[in-house]
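> sequence-free structure coming up:
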């Protein structure tokens, strides 16, 4: 068996539209890329339902994971020989970057809400369980899979290593902002990564940035802010997510009611029963899900069939701006009117909320506290970013929340039946 810690005889490269080339010289990385579990990521989109809004967003978790690895490789190559950098941490950094998303499932965030799964827990199980990835990692050392898991779970003893993959400016975010911008065709997510990497410096607990590179860091923060509101929280994408979630809820409900499906959804049984084995989870990908959505269009259940047709044919719900504090007073009336119109409000009337905190400084004792970004002055002092940058200070610590109310306008506009009731509904909504 070849030495897993050795180098390949010839460097392998992946052609990449974001980073131009992704370089692999370590045999360990090359063997991990070839595992069944890593190849599965080719069949899971990075951005879930975003492709219904931005048709180019067909890129996968596989693309992104390679990209995060490449940024990490470049980061730690630049760290070589600098104070506070321990070269023995090199491999665990590269592997954690490569495998950080290995536990994601199909349309992962929607799936997690419906079936109470957690991609971070599945990441742990895949790395530590009976998998090809685990076998490869154990060739480094019996404790190596646990070390990789600890980095991804942010419990690793070396805080600098953790910060490189999980902080307010890390390899993960630097890749997905640029990659998602590229594939969605928007200009918001672009920033000067070359400059950021050049001014990045390791310290004992985290990477910091030379003060001379502050504007590149500002640009990164604003890119993230814009991408969340223009792409990740796009209301049309959220409409598709609402329908996707409702399809899964309906299928699960029908199963629990002993409904007889025309074709048994065998791939979903362990999900419906919430007894999902590692092997069951690894079999799930978006091709499987889309296969069932295609089949369920022909189901006898009117709601499941309609929702699947809507998702597959992009006949999405419309939306109106929603202020929950005001809208909730109309909520019981809306639900009652929907029922009168024979439209099930459990599936066709949905409030969806999105919120984001683009940058925050450290607030001791608060839940989900984040370590701030520090600038390194020429005098070797550290200064927190928002204290130096007016641009970042303007958005620092400010959480923005957006609420939308989703419903099937086409059904409300169809006045062949329940005309007066539908008219009342539209008067409330509009």
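Ah, there it is. Remember, it's a predicted structure, so these values are computed and weren't measured experimentally.
> Only C-alpha atoms from now on, for both contacts and neighbour counts.
Noted.
> looking at this, residue 208 is in a strand?
Yes: counting by DSSP: H, G, I helix; E, B strand; the rest coil, residue 208 is part of a strand.
> show me what contacts it?
200-202, 373-376 (Cα atoms under 8 Å, 6 or more residues apart in numbering).
> With secondary structure added, can I get those residues in JSON lines?
Compiled in JSON lines, those are given as follows (three-state DSSP):
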{"residue": "200", "secondary structure": "strand"}
{"residue": "201", "secondary structure": "strand"}
{"residue": "202", "secondary structure": "strand"}
{"residue": "373", "secondary structure": "coil"}
{"residue": "374", "secondary structure": "strand"}
{"residue": "375", "secondary structure": "strand"}
{"residue": "376", "secondary structure": "strand"}
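> Second structure follows, compare the two:
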């Protein structure tokens, strides 16, 4: 029997708080889960610094990846099976891409990427195509199979329907993380009727479409996503922790470039600081490694690195103020000057952070990041773009919401004998009582 068709003698299941069970019967999927590259995802949190705001948010990319796989498995085995628009030869390709879609995420994900100019999708591709255990297993399916999986994840594959199951405005990735993140943060915003959505999904040549009768379930899903972004993902306290995390990494990198003598040499960062990180180096990084350095850097001679690490480890985060960069740029310049007079480095202690989200958009030809819209399948067989039928979705379509905050260390600005008048001016500008 070909490896691609090989089944386990007995089905394996993972107990899951969101989907109850994750079912695995394919030998290739079971083998991929057992690779060291996939197991590494247990040590990468799904929500980065959010655990410092919502204490239950300790779940991992491993949990999420299994969840995305399970949703896709249910769609193609229970909903699409036997439908002429679905090619069952794409089944294993779709399952593998769903399982491995987040494989390249680094510690604290997006914060880490911003500082070092990494792209987790690029590392996902390198893991799939490189000399890894994941690659060895995918090669058993066929010599070109790793490349096919990588193309689906990179959204360059000609199999548009397969891509849309994993990456679109209504995909398995979003459906899992909304529910999983809601569960572990303890909020109610991310819940929606996934069972209904799965039942009304239909395959088309280039994307998944939704039967018109399921429109209200999709409206609920989009509004759930909107609320999760503003109540959880962009929570200002989590963003404060992310600001400090980013500044720690920036400071360590700057000190390294200045030949600073670390008490504890950052061996795991050396190749990154030199801009010569290898896949092997990257795979050695997880959040336990990063937190180890933050722990020991609390004892460094450099006052800024020491302070920032203590803040992150002990959750002594920055406070924040509302800020409009378009109207308050003069205020920011004045604050920068006053911080310097007070002996506080504004590069590390006065930070503007912006968050932006577009909950739903329709197709705009020629624009950057063109978004394939959600289409409704009408009774007569025609397709209608969702916002044409839904007043709720039409009201938010194409509307990007952006929020700006100014972060600062309130404890540095207390009314003490050091630079008393300058700190008083800073507090007045920040409207601190």
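Received it, and whenever you're ready, just let me know what you need. For clarity, every value in this text was computed on a predicted model and none was experimentally measured.
> on that earlier part again, and in structure 2, which of the contacts of residue 208 of structure 1 remain?
Retained in structure 2 (both residues aligned by TM-score structural alignment, their matches' Cα atoms under 8 Å) from the contacts of residue 208 of structure 1: 200-202, 373-376.
> Where do the strands of the stretch 1-150 of structure 1 begin and end?
7-16, 20-26 (DSSP state E, counting those that start in this stretch).
> Looking at those strands, which one is packed in the most?
Neighbour counts (mean count of other Cα atoms under 10 Å) averaged over each of the strands of the stretch 1-150 of structure 1 peak at strand 20-26, with a mean of 16.
> returning to what we had before: closest one of the kept ones among the contacts of residue 208 of structure 1 to residue 295 of structure 1?
Comparing those against residue 295 of structure 1 with Cα to Cα picks out residue 373 as the nearest, at 49.2 Å.
> The closest one against residue 168, yeah?
Yes: the pair residue 373 of structure 1 / residue 168 is scored as a contact, 6.9 Å apart, by Cα atoms under 8 Å.
> Quick check: neighbours shared by these two?
Common neighbours of residue 373 of structure 1 and residue 168 (Cα under 8 Å, 6+ apart) do not exist.
> Which residue, neighbours along the chain excluded, lies closest to residue 271 of structure 1?
residue 115 (6.4 Å; Cα to Cα, 6 or more residues apart in numbering).
> try residue 354 of structure 2
Counting by Cα to Cα, 6+ apart, the residue nearest residue 354 of structure 2 is residue 404, at 4.4 Å.
> isn't that neighbour right next to residue 328, touching?
No: Residue 404 of structure 2 is beyond contact range of residue 328, at 11.2 Å (criterion: Cα under 8 Å).
> Please identify which of the two sits among more neighbours.
residue 404 (17 against 11; other Cα atoms under 10 Å).
> what's the helix or strand containing the more buried one packed up against?
In the assignment (DSSP states H and E), residue 404 of structure 2 maps to strand 401-408. Contacts defined by 3 or more Cα pairs under 8 Å, 6 or more residues apart in numbering; DSSP states H and E place strand 401-408 of structure 2 against strand 319-322, strand 351-357.
> re the thing from before, mind putting the strands of the stretch 1-150 of structure 1 into a markdown table with distance to residue 242 of structure 1?
Below are these laid out as a markdown table (distance: least, Cα to Cα, whole Å):
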| stretch | distance to residue 242 of structure 1 |
| --- | --- |
| strand 7-16 | 32 |
| strand 20-26 | 36 |
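> can you tell me how far the counterpart of residue 116 of structure 1 in structure 2 sits from residue 133 of structure 2?
Applying TM-score structural alignment, one finds that residue 116 of structure 1 aligns to residue 117 in structure 2. Distance, residue 117 of structure 2 to residue 133 of structure 2, using Cα to Cα, to the nearest Å: 26 Å.
> Name the residue in these two with the higher neighbour count.
Between residue 117 of structure 2 and residue 133, residue 133 has the larger neighbour count (other Cα under 10 Å), namely 18 against 11.
> you'd agree the more buried one is up against residue 39?
No: using Cα under 8 Å, residue 133 of structure 2 makes no contact with residue 39, being 11.1 Å away.
> Verify the contact between residue 371 of structure 1 and residue 361 for me.
Yes: look at residue 371 of structure 1 against residue 361 with Cα under 8 Å: they come within range, at 6.7 Å.
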